[in-house]
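Student: here is a sequence together with a model predicted from it:
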Amino acid sequence: MTDNKNWVFILNPIAGNGFVKKYEDTIKEKLNEFGVDADLVYTQKKGHASQIADVYAKKGYKHIISVGGDGTLNEVVRPLVGNKDVIVGIIPAGTGNDFIQILGFPNRFEDKHWPIFFEQNTMDLDVGTCNDNYFLNGMGLGFDAEVAAQNYEGEDIVKKGGKDKYIRHILKTLLFFKEKRMKFLSDNGNGYTDCFINTTSIGRRFAGGFFLTPEAIANDGLLDVCSIEKLSLFQRFRILPMVPKGTHIKDKNVTYYKTANLDLQFSEKVPYHLDGELFFDQKFDIGILPGALKIIYNPQGPHY
């Protein structure tokens, strides 16, 4: 049984190369099947999901559901962080769908997952902070961010394509990426490095299947950091096949640790991503808000 009032589903029509539009009938069918009376609202521009979520939270809606990818969810939760009166949910409908595996659900719901979703089992999820923004899965600098940058045709226009586009962007970046000098300060120490990758995370998986931070726990109150120093081309191609299995963290060129705070600085503005969304900055004040988001998860699935 579900509380059939105060539900809103926020749908991103361009997520998953338009998959969301095809998914609308399925969502309506499941709402009817489980007796849930909900509003379905489509986003119209970047940032609109945050506006919609804020409006519905202020109206007193208790269930605010994101239908899209990781970037859509990131927008939805921005006005909801710290609001334990609201239950957040995600119906994965993006391309990479890296965040959803934290919750024990698959990249696409099957019939058996809908009743579990509407049971409303919840966990208190940690939320990462970077300067004035939030992240739920991870924040990436260096190679990771350059791969994200390759996913954009302009500042706000995401290139079309499925998971294969990530592989193309990864291979191109492996060949041509040049490391930049980075200053770091954390609970683990401080110093300088030529940054090939610096991924700071709540979750484990990125780019549709790369486990950069394989030991992350999403509600332990700590950030997992995977920092990889300057690599030769040979080293890049040697380490890359390790990442899908998470075995790269044993390599001598990789530093892996947990921290509650991390300060990073470059000599110029560099690209970085938050849950796959692209930004640029020079200094990074990174932290964590333990248990700041109440979210639906699958207790029967491989959640963490």
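Tutor: Right, received. Where do you want to start? Just so we're clear, the structure is a prediction, and the values are computed from it rather than from any experiment.
Student: when you work out contacts or count neighbours from here on, use the C-alpha atoms and nothing else.
Tutor: OK.
Student: in the stretch 51-200 of the chain, what residue spans correspond to helices?
Tutor: Assigned by DSSP state H, counting those that start in this stretch, the helices in the stretch 51-200 of the chain fall at 70-77, 113-118, 143-150, 163-176.
Student: which residues are contacting the last one?
Tutor: In this structure, residues lying in contact with helix 163-176 by C-alpha atoms under 8 Å, 6 or more residues apart in numbering are 95-96, 143, 146-147, 150-151, 207-208, 233, 236-237.
Student: check stretch 118-127 too.
Tutor: Counting by C-alpha under 8 Å, 6+ apart, 1-2, 34, 81, 87, 134-136, 202, 218-221, 288-299 sit against stretch 118-127.
Student: what residues of it count as buried?
Tutor: The neighbour-count check on stretch 118-127 (16 or more other C-alpha atoms under 10 Å) flags 118, 120, 122-127 as buried.
Student: can you flag which of these belong to strands?
Tutor: Judged by DSSP state E, the subset of the buried residues of stretch 118-127 located in strands is 122-127.
Student: just put the residues you listed in JSON lines and tack on distance to Gln282.
Tutor: Formatted as JSON lines, those follow (distance: C-alpha to C-alpha, whole Å):
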{"residue": "Thr122", "distance to Gln282": "36"}
{"residue": "Met123", "distance to Gln282": "34"}
{"residue": "Asp124", "distance to Gln282": "31"}
{"residue": "Leu125", "distance to Gln282": "28"}
{"residue": "Asp126", "distance to Gln282": "25"}
{"residue": "Val127", "distance to Gln282": "22"}
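Student: comparison target below:
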Amino acid sequence: MVQIGQTGKRALLVVNPRARRGTGSIAAAVDRLEAAGLDVREVKAGEQHKIDDVIRAEAKSCDLVIVGGGDGTLNAAAPALVETGLPLGVLPLGTANDFARTVSIPPDLQKAADIIAAGNLRDIDLGEVNGHLFFNVASIGFSAELAAELTQHAKKRWGVLGYAVVAARILLRSRLFTAHIDHDGTTEHIHTMQVSVGNGRYYGGGMTVEETATADDGKLDVYSLEVDHWWRLLALLPALRKGTQGQWDDVRAFPTTEVTIRTRRRRAVNTDGELSTYTPAHFSIRPKAIPVFAPPAG
């Protein structure tokens, strides 16, 4: 944990207007930041001004970056944050805000601003798959299909409920697929509905990768849902929310720092709610990759 003074610091606030609360007023949060002595300059990201390009262009004129958006927005900002080394503040404006929850940043924007103003920094890990960075989790199978079908309009209108509606529809048609998992000197051959590789704790609007996972534990948590009926997955839901699914017989789970997943046909990989790459997928961990304003761990 590092403490820094905020008076006179130049903060670049990048807001995603497509985030669920991105078009609302964040004036009260900005007032809190400026009252703490931060010099805040707001820039809206969009189709013409991608968030990572904005951060790179403004890096020399700011001391920290504040991202107003959800997990997808943070995912898009990750490459520029790693390249510049700038500290990250989060104003959670998205649908699920799983990363914010993982590091105990509250959904209330003024309280989130107070955390940035307090100046406490935590160095958090990032996951990486085929060169694409992620904060929370990367998945192959069910979650990737969900990401493909859950439109921005549905997320903005229905919020977390939108996940449930679309997930139920996909669940009824889901089938197991064959995969090969290479990790820690072994290869496992599996039939699965979904393989998830987690960096943080939460994903998918409140699901938990592993009950003891943190965003700075230096490891990836992998689990594979090897259930043969959709109703079995429904029975697993309480465990998936708690992060105890690894205790079930039809769930394969293990920690690692590097894993490769191969499939018979090319399958999309969902990283923080965005489809970013395809199998074969090589995953690794980047320990302490980004300093983030957050409450003390524990």
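Tutor: Perfect, thanks for sending it. Keep in mind that what you see is a predicted model, and the values were worked out from it rather than measured.
Student: quick one: buried ones out of the contacts of helix 163-176 of structure 1?
Tutor: Neighbour counting by 16+ other C-alpha under 10 Å classes 95-96, 143, 146-147, 150-151, 207-208 among these as buried.
Student: quick check: the farthest pair among the residues you listed?
Tutor: Across these, the longest distance by C-alpha to C-alpha is 19.8 Å; it joins Thr95 and Phe143.
Student: strands along structure 1, start to end?
Tutor: Assigned by DSSP E, the strands in structure 1 fall at 7-11, 38-42, 63-68, 87-92, 122-130, 133-135, 138-142, 180-186, 189-201, 223-229, 254-259, 262-274, 277-296.
Student: now the longest one, how far from the chain's geometric center?
Tutor: Just to be clear, that refers to strand 277-296 of structure 1. Strand 277-296 of structure 1 has its average C-alpha position 10 Å from the chain's average C-alpha position, going by C-alpha atoms, centre = their mean, to the nearest Å.
Student: mean shift of that strand relative to structure 2?
Tutor: Its aligned residues in structure 2 lie a mean 1.3 Å from strand 277-296 of structure 1 after superposition (mean C-alpha distance after the TM-score superposition for structure 1).
Student: over to the fifth one?
Tutor: For strand 122-130 of structure 1, the mean distance to aligned residues of structure 2 following superposition is 0.8 Å (mean C-alpha distance after the TM-score superposition for structure 1).
Student: now do the fourth one
Tutor: Relative to structure 2, and after both are superposed, strand 87-92 of structure 1 has an average distance of 0.9 Å to its aligned residues, where the measure is mean C-alpha distance after the TM-score superposition for structure 1.
Student: which residues does that strand contact?
Tutor: Strand 87-92 of structure 1 has contacts (C-alpha under 8 Å, 6+ apart) with 62-69, 73, 77, 100, 107-109, 122, 293-296.
Student: cool, and stretch 178-196 of structure 1?
Tutor: By C-alpha under 8 Å, 6+ apart, the residues outside stretch 178-196 of structure 1 that reach it are 141-143, 227-231, 257-267.
Student: so how far is the first residue of that stretch from its last?
Tutor: 8 Å (C-alpha to C-alpha, to the nearest Å).
Student: could you do stretch 127-134 of structure 2 as well?
Tutor: End-to-end distance of stretch 127-134 of structure 2: 5 Å, with C-alpha to C-alpha as the criterion.
Student: buried set for that stretch?
Tutor: 127-130, 132-134.
Student: so where in structure 1 does it end up aligned?
Tutor: Mapped onto structure 1 using TM-score structural alignment, stretch 127-134 of structure 2 spans residues 128-135.
Student: in structure 1, what residues pair with stretch 163-176 of structure 2?
Tutor: Using TM-score structural alignment, stretch 163-176 of structure 2 pairs with 166-179 in structure 1.
Student: thinking again about what came up before, could you single out the most deeply buried of the helices of the stretch 51-200 of structure 1?
Tutor: helix 70-77 (a mean of 25; mean count of other C-alpha atoms under 10 Å).
Student: list the helices and strands that one packs on?
Tutor: Judged by 3 or more C-alpha pairs under 8 Å, 6 or more residues apart in numbering; DSSP states H and E, helix 70-77 of structure 1 is in contact with helix 48-58, strand 63-68.
Student: got CSV for those, with distance to Cys195 of structure 1 and mean neighbour count too?
Tutor: Below are the helices and strands packed on helix 70-77 of structure 1 laid out as CSV (distance: least, C-alpha to C-alpha, whole Å; neighbours: other C-alpha atoms under 10 Å):
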stretch, distance to Cys195 of structure 1, mean neighbour count
helix 48-58, 32, 18
strand 63-68, 31, 26
